[in-house]
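Visitor: I'd like to go over a predicted model; first the sequence, then the structure.
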Amino acid sequence: MVIRAMVADDQAVVRTGFVSLLGTQDDIEVVGEAEDGAQAVRVAAETRPDLALLDIRMPHKNGIEAAREILAASDGATKVLMLTTFGLDEYVYEALAAGAGGFLLKDATFPELLHAVRVVAAGNALLSPEITKRLIGQFISARSAARPVRTVEDLTAREVEVLVLIAQGLSNADIAGRLTITDHTVKTHINRLFAKMGLRDRAQAVILAYELGLVRPGTQP
């Protein structure tokens, strides 16, 4: 299956570099480019890509606003991978909450770029400890204070366990092994957890785990 991707970044050198690198792969086709957030929304509507690679900071409409509109218009069919730097920490929480599947540093290596595109396009979250967890930990308290508080009252004890393990970065197979249950049972718990808490994907599950205080910065699996 060929991944249809679009790249949006107001820095021409960065955008061209990513487009050129992605274009070398047989399983990836770049179907559009954009130099700002507003154009990214238009290009996504026209091309319906499987994956939108969006810079967080862009003129006219930032990457977070563009991500929200692209995800809403495609009903989640287009996955979003955000481009960021460690200097933009304050935007990570909002991007995850908006539905971004993960983050990629602008100075990422070629293998890291390809891995990120394939993981997020497949509907999985790219939650590397070096980026997402560290940054969420820095800002979650302040952000949560301004948001409606969610509780675990509607979750079973097992669903809470699964949520914690998701936030710690474990795969379904790892969770099954840790809890001594089957992969199918893990998927059932995850589906129920997502439905109860209104979660789109594993990235938003990590956000929830931090909001609820189930996982704290620096904790290890």
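Guide: Perfect, thanks for sending it. Treat the numbers as computed from the prediction; the structure is a model and nothing was measured. Numbering: from 1, shown residues only.

Visitor: going forward, measure contacts and count neighbours with C-alpha atoms only.
Guide: OK.

Visitor: check contacts around residue 19.
Guide: By Cα atoms under 8 Å, 6 or more residues apart in numbering, residue 19 lies in contact with 7, 30.

Visitor: Which helix or strand contains it?
Guide: Under the criterion of DSSP states H and E, residue 19 resides in helix 12-22.

Visitor: Any buried residues in that helix, and which?
Guide: Across helix 12-22, burial judged by 16 or more other Cα atoms under 10 Å covers 14, 15, 18, 19, 22.

Visitor: tell me the contacts of residue 114?
Guide: residue 22.

Visitor: mind checking how far it is from residue 28?
Guide: According to Cα to Cα, to the nearest Å, residue 114 and residue 28 sit 9 Å apart.

Visitor: next one: residue 4
Guide: According to Cα to Cα, residue 4 stands 6 Å off from residue 28.

Visitor: do the same with residue 72
Guide: In this view, residue 72 and residue 28 are 23 Å apart by Cα to Cα.

Visitor: Who has more neighbours out of these two?
Guide: residue 28 (19 against 14; other Cα atoms under 10 Å).

Visitor: need the contact list for the more buried one.
Guide: 2, 3, 4, 5, 22.

Visitor: Check which helices and strands the longest helix seen in the chain sits against.
Guide: Ranked by residue count under DSSP state H, the longest helix found in the chain is helix 183-197. Judged by 3 or more Cα pairs under 8 Å, 6 or more residues apart in numbering; DSSP states H and E, the packing partners of helix 183-197 are helix 157-167, helix 172-179.

Visitor: most packed of these?
Guide: Neighbour counts (mean count of other Cα atoms under 10 Å) averaged over each of the helices and strands packed on helix 183-197 peak at helix 157-167, with a mean of 20.

Visitor: the inter-axis angle of that helix versus helix 183-197?
Guide: Helix 157-167 and helix 183-197 are oriented at 90 degrees to each other (axes from the mean of the first three to the mean of the last three Cα atoms, to 10 degrees).

Visitor: Use this one as the comparison:
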Amino acid sequence: MNRPGDTQSVLDTHALHTRGALVTRVLLLLAVLTALIAVLAACGEASDTKELHVASSGTPQMKAAAALYAVALTRAGTPATTDGAPTGDDARLLDAIAAGDIDLFPAFTGDVLTDLTPSPPALTGDELQAQVSRSLPQGVAIGDPTGAARTDPRGLGQDLVPVYRSAELDKPALAALSRIAGDLSTEDLDALGDRVAAGEDPRSVAADWLSTHASA
């Protein structure tokens, strides 16, 4: 015959086991919910990642330059592609970037200034860069000029630069563009353009160049 104290002890032990099992279930449920939230957050971040569109005028040199920027940006953690991006002259591309239809395109500074300013003054170097920057639509900027240049009969300097939507590029992306600026020469751009004109894929051409230049 069980004494009252023995019965109470059994009841207490059962209650402890019950509470322990309940705590275990709650902890397991919390762990599952935490893992689920992490998965959903990761999926949300992945779906929110925007692939930047890099356009060009469509010439072999500009296709190569656009591919250089797209590949370098992607390697720097900012996904970018030339696929599906429109082609056209700088005036059309300026309209497209101002409207948010594209995010970046390569251009020569003198050509950009001519499209933005009627009868632009004959400028070169830093003065030209500053004048182009002042003339661009709000939210659009130019990156560091490359060593790829060409002669302009109007007396304007002609350095290749990336024209981009400033809100779309973070510091690593801008650093990737600057590394290209430090290494790309006129001879490089011509050679890359020749390969594209011969039928090679611009992104493959760009990847080859970046593997030995620009630390990208």
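Guide: Okay, I see it. Because the structure is predicted, anything quoted here is derived from the model rather than measured.

Visitor: Drop the TM-score for these two in here.
Guide: Here the TM-score for the pair of chains, by TM-score structural alignment, normalised by the length of structure 2, is 0.32; 102 aligned residues with a Cα RMSD of 4.8 Å.

Visitor: circling back: for the contacts of residue 28 of structure 1, which one is nearest residue 63 of structure 1?
Guide: Nearest to residue 63 of structure 1 among the contacts of residue 28 of structure 1: residue 5, at 15.6 Å, using Cα to Cα.

Visitor: Is it correct that that closest one falls within a strand?
Guide: Yes - according to DSSP: H, G, I helix; E, B strand; the rest coil, residue 5 of structure 1 belongs to a strand.

Visitor: That one reaches residue 40, doesn't it?
Guide: No - taking contacts as Cα atoms under 8 Å, residue 5 of structure 1 lies outside contact range of residue 40: 11.7 Å.

Visitor: any chance you could map the helices in structure 1?
Guide: Using DSSP H, helices in structure 1 cover 12-22, 37-47, 63-74, 92-98, 110-121, 134-145, 157-167, 172-179, 183-197, 202-211.

Visitor: next one: structure 2
Guide: Assigned by DSSP H, structure 2 shows helices spanning 4-48, 60-75, 90-98, 109-116, 125-135, 171-183, 186-197, 202-210.

Visitor: Let me know which of the ones you listed is tucked in deepest.
Guide: Counting by mean count of other Cα under 10 Å, the most buried of the helices of structure 2 turns out to be helix 60-75, with a mean of 25.

Visitor: Now do that one: which elements does it pack against?
Guide: strand 80-81, strand 104-108, helix 171-183, helix 186-197, helix 202-210.

Visitor: Apply 6 Å and report the result again.
Guide: Packing partners of helix 60-75 of structure 2 (3 or more Cα pairs under 6 Å, 6 or more residues apart in numbering; DSSP states H and E): strand 80-81, helix 186-197, helix 202-210.

Visitor: what does that helix rub up against?
Guide: 56, 80, 81, 106, 173, 193, 196, 197, 202, 203, 206, 216 (Cα atoms under 6 Å, 6 or more residues apart in numbering).

Visitor: One more: stretch 127-143 of structure 2?
Guide: By Cα under 6 Å, 6+ apart, the surrounding residues in contact with stretch 127-143 of structure 2 are 113, 161, 162, 163, 164, 165, 166.

Visitor: Kindly indicate which of these lies nearest residue 10 of structure 2.
Guide: Once Cα to Cα is applied, the member of these that ends up nearest residue 10 of structure 2 is residue 166, at 71.7 Å.

Visitor: that older thread, can I get the helices and strands packed on helix 60-75 of structure 2 in TSV with distance to residue 47 of structure 2?
Guide: Listed next are the helices and strands packed on helix 60-75 of structure 2 as TSV, based on distance: least, Cα to Cα, whole Å:
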stretch	distance to residue 47 of structure 2
strand 80-81	15
helix 186-197	33
helix 202-210	24
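
Visitor: who wins for proximity to residue 17 of structure 2 among those?
Guide: Comparison of the helices and strands packed on helix 60-75 of structure 2 against residue 17 of structure 2 by Cα to Cα identifies strand 80-81 as nearest, at 57.5 Å.

Visitor: Show me what the closest one is packed against.
Guide: strand 52-53, helix 60-75.

Visitor: looking at those, which is closest to residue 96 of structure 2?
Guide: Here strand 52-53 is closest among these (Cα to Cα), at 10.8 Å.

Visitor: tell me what the closest one is packed against?
Guide: Partner elements for strand 52-53 of structure 2 (3+ Cα pairs under 6 Å, 6+ apart): strand 80-81.

Visitor: could you redo the last one with a cut-off of 10 Å?
Guide: Applying 3 or more Cα pairs under 10 Å, 6 or more residues apart in numbering; DSSP states H and E, we find strand 52-53 of structure 2 packed against helix 60-75, strand 80-81, strand 104-108.

Visitor: got the angle for the first one vs strand 104-108?
Guide: Translated: helix 60-75 of structure 2. Comparing the axes of helix 60-75 of structure 2 and strand 104-108 via the same axes, to 10 degrees yields an angle of 140 degrees.

Visitor: hang on, the earlier thing: the helices and strands packed on helix 60-75 of structure 2: which one's closest to residue 125 of structure 2?
Guide: helix 186-197 (15.9 Å).

Visitor: any idea of the angle that closest one forms with helix 60-75?
Guide: Using the same axes, to 10 degrees: helix 186-197 of structure 2 against helix 60-75 is 100 degrees.
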